Each structure stands twice: as structure tokens, then as C-alpha cells.
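**Q** make a model of this:
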Amino acid sequence: FFDFVLNRNENAQRFAIANALKDMTYLASFAQAAGIANPVGAVVRNGFATAVAAGHGEKFVPALSDIVAGLNGVSLVEPAAE
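**A** Prediction:
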């Protein structure tokens, strides 16, 4: 995961954000059906949902850090050396 964040390796964890959203949605459904509180899972699911809604569903999960940063007007990529 951090190989993407630190070294920009886009293949660090090859699992699409859209798939992660699907899995977290399943988890939320299971927790609700069992009557289990799942506040952290809800936060994670909402992060993936935001990324998908912004058009980033095909990107891999490690890119979420860049997506969240970008939504907040921040870049995690170092500027190119001059």
C-alpha cells in the first residue's frame, strides 16, 4: 500500500476502489442485519463512495490518499526538480 504513497507504484495493491466499495457495502449490510454497530466501516465505505462518485472507481485502493488530498486542494506528489 505505501509503495504507492511513497514511490508512486500504481501496482502496489491491484484492487479497484469500486470493488472495495462493493465489499464495504456488503460488510455494512451484514453488520446492520446482525444489529452490530459499524462506525469505522461506515467511514471507510463513505471514503470509497466519495472516490467512486468523483470518477475514480477504476483506480487502485492506494490512490485513495491522492484522491482525498485532491478533494481538499492538496497534492501528495512532490514537484518536479528544476
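
**Q** only C-alpha atoms from now on, for both contacts and neighbour counts.
**A** Noted.

**Q** and the strands in the chain?
**A** For the chain, no strands are identified by DSSP state E.

**Q** how about this one, so we can line them up?
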Amino acid sequence: MVGGKYKLIILHKLATHGIRRFNELRREFPNITQRTLTRQLRELESDGLINRQVYPEIPPKVEYSLSETGKSLYPIFLQIEKWGLEYMENNPK
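**A** Okay, here's the model as predicted:
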């Protein structure tokens, strides 16, 4: 569910910054293609980790946010980050 180059980073951005529009996410990742970002967002939505809200406007407005399931992963992300920082501190290269 969180495999893929950008999924964890997308979830982290939504957890720390809240609701984001597509282009806001795109600016956060300058090296990602529109196709890749769209695919990653669709997979996260399909897995129930994010919500996609479409507003009937012209031009279309789409917002992404963490679902309750996605929010429940955030403490796990923090633990992984903590482990990684401790590992790097104890194993310098």
C-alpha cells in the first residue's frame, strides 16, 4: 500500500500540511511527472489511505487529504523516522 517512490512522501506531506491540491503537491516534488503523481495518488485513494474531493468548478478543483486509515499510519511513520535517524547516528559512513 505504501510501496512506490513517492507514496510515503505524499502521505507525509498530507499529514504535516493537511489538505493539498494537485498542483501544490506537484510543486512539492519538482522531479515527479504529472503521470506518476496521478498514478500514485490514484493508488493511495484506491487503497483507502487518502481522500479525493472534486469540486464542480471551472477549472476543476481537486483536493487531497488523509483518510482516517491514512491518519492512523502517521505514528508509524514517526517511529520509522526515529529509527532511521538513530541508525544514521550510530552507523556513520
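
**Q** quick check: TM-score for this pair?
**A** Overlay of the two chains. TM-score (TM-score structural alignment, normalised by the length of structure 1): 0.33; 41 aligned residues with a CA RMSD of 4.3 Å.

**Q** just give me the longest helix of structure 1.
**A** helix 17-34 (DSSP state H).

**Q** which parts of that helix are buried?
**A** Across helix 17-34 of structure 1, burial judged by 16 or more other CA atoms under 10 Å covers 17, 18, 19, 20, 21, 24, 25, 27, 28.

**Q** helix/strand/coil for residue 52 of structure 2?
**A** strand (DSSP: H, G, I helix; E, B strand; the rest coil).

**Q** burial of it, as a residue count?
**A** When neighbours are defined as other CA atoms under 10 Å, residue 52 of structure 2 has 18 of them.

**Q** got a list of what it touches?
**A** Residues near residue 52 of structure 2 by CA atoms under 8 Å, 6 or more residues apart in numbering: 45, 62, 63, 64, 65.

**Q** surely the last one is within a strand?
**A** So that's residue 65 of structure 2. Yes. When three-state DSSP is applied, residue 65 of structure 2 is found to be in a strand.

**Q** need the longest helix for structure 2.
**A** helix 68-90.

**Q** need the contact list for residue 55 of structure 2.
**A** Contacts of residue 55 of structure 2 by CA under 8 Å, 6+ apart are 61, 62.
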